[in-house]
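Engineer: here is my input, please return the structure:
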Amino acid sequence: MQRRDGQLNQEIIINLPLEPHEVPTLRELVGWDGRHSDYPILFERCNFWAGLRDGKNELIAFGYIAGMGLQHGYMEDIIVHPQHQRKGIGQALVNKLLQEAERFGLEIVTLTYDSKHNTFYSDCGFVPCPGGLWRRKD
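Structural biologist: Just a heads-up that it's a prediction; the model follows:
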């Protein structure tokens, strides 16, 4: 949530306590597959996550960083509820995750994203670079 001065009313929390259904519900609200079977297993396997609740205590933002916890981490699932997008919450979420990555000792954080989000992630400090993607054949 945002105040008139552009600041968030509530704080983005690292490892915010979550119910297993909350992230899949938020994923579905932005048009993604809910991946219900991933939760709560994901919380046991990622390095850390961050979340934000609104005044009604509903989850409105979520993201996480996974990896071996050594030098490199992978940021994934940066999600902001459609009714709360374009208010600075996504950038605050990414920044909070990167601050935690630094505190955690990670030196490199990578992510993949649709090219339409180039400006957003560049503004968050990411440098676009080439990469590759492998998918299992069905």
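Engineer: please count neighbours and contacts with C-alpha atoms only from this point.
Structural biologist: Fine.
Engineer: give me the most central residue, this structure.
Structural biologist: residue 63 (1.8 Å; Cα atoms, centre = their mean).
Engineer: gap between that residue and residue 79?
Structural biologist: Residue 63 sits 6 Å away from residue 79, going by Cα to Cα, to the nearest Å.
Engineer: since we're on residue 45, how many residues are nearby?
Structural biologist: For residue 45, the count of nearby residues is 12 (other Cα atoms under 10 Å).
Engineer: how about the nearest residue to it, chain neighbours excluded?
Structural biologist: residue 66 (7.2 Å; Cα to Cα, 6 or more residues apart in numbering).
Engineer: here's the other one to compare against:
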Amino acid sequence: MTDIRVKFAVDDRELSTLHALAFGGEVEVTAWGARLARHALTWVGAFSNDQLIGFVQVCWDGGAHAFVLDTAVHPEHGRKGIGKRLVLAAAEEAKAAGCEWLHVDYEPHLTAFYVDACGFRPTDAALLKLR
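Structural biologist: Model prediction:
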């Protein structure tokens, strides 16, 4: 059984480890709790036996627009609908906060997930690398 929890108490090491497993790379412990408290509208976690196996955060502009960031599912728990549950829960939280739009940027190989599974409408967007 997978539990979905909103604004759960974040363990920085646990979330940093999940992030590294989901996106590749070394574990660098990030101050996730402080970052989320400062910048996020909400965050949602998926837990199996109290272990964090999935995560997504939503940042916003303080008004109508919210943004999905850092959608991550532990590789051993992928392809089971956990990511979809996380994103849909995050969307409900953004809607409840009064947001009108939920944006997400994604790489082409994730189109089926965000568009087909989660219901996003594809749009043109642009990206500027700052560093």
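Engineer: superposed, what's their TM-score?
Structural biologist: For this chain pair, the superposition-based TM-score is 0.90 by TM-score structural alignment, normalised by the length of structure 2; 128 aligned residues with a Cα RMSD of 1.5 Å.
Engineer: quick one: secondary structure of residue 78 of structure 1?
Structural biologist: Going by DSSP: H, G, I helix; E, B strand; the rest coil, the secondary structure assigned to residue 78 of structure 1 is strand.
Engineer: what do we get in structure 2 for it?
Structural biologist: Matched to structure 2 by TM-score structural alignment, residue 78 of structure 1 sits across from residue 71.
Engineer: for residue 134 of structure 1, same thing?
Structural biologist: Checking TM-score structural alignment: residue 134 of structure 1 goes with residue 128.
Engineer: with residue 66 of structure 1 instead?
Structural biologist: Residue 66 of structure 1 maps onto residue 59 in structure 2, by TM-score structural alignment.
Engineer: related to what we said a few turns ago, in contact with the residue nearest to residue 45 of structure 1, which residues?
Structural biologist: Counting by Cα atoms under 8 Å, 6 or more residues apart in numbering, residue 66 of structure 1 makes contact with 45-48, 73-76.
Engineer: these in helices, which ones?
Structural biologist: Among the contacts of residue 66 of structure 1, the members found in helices (DSSP state H) are residue 45.
Engineer: coming back round to it: mean deviation, the helix or strand hosting the residue nearest to the centre of structure 1 versus structure 2?
Structural biologist: Using DSSP states H and E, residue 63 of structure 1 sits in strand 59-66. Compared with structure 2 after fitting, strand 59-66 of structure 1 deviates on average by 0.4 Å (mean Cα distance after the TM-score superposition for structure 1).
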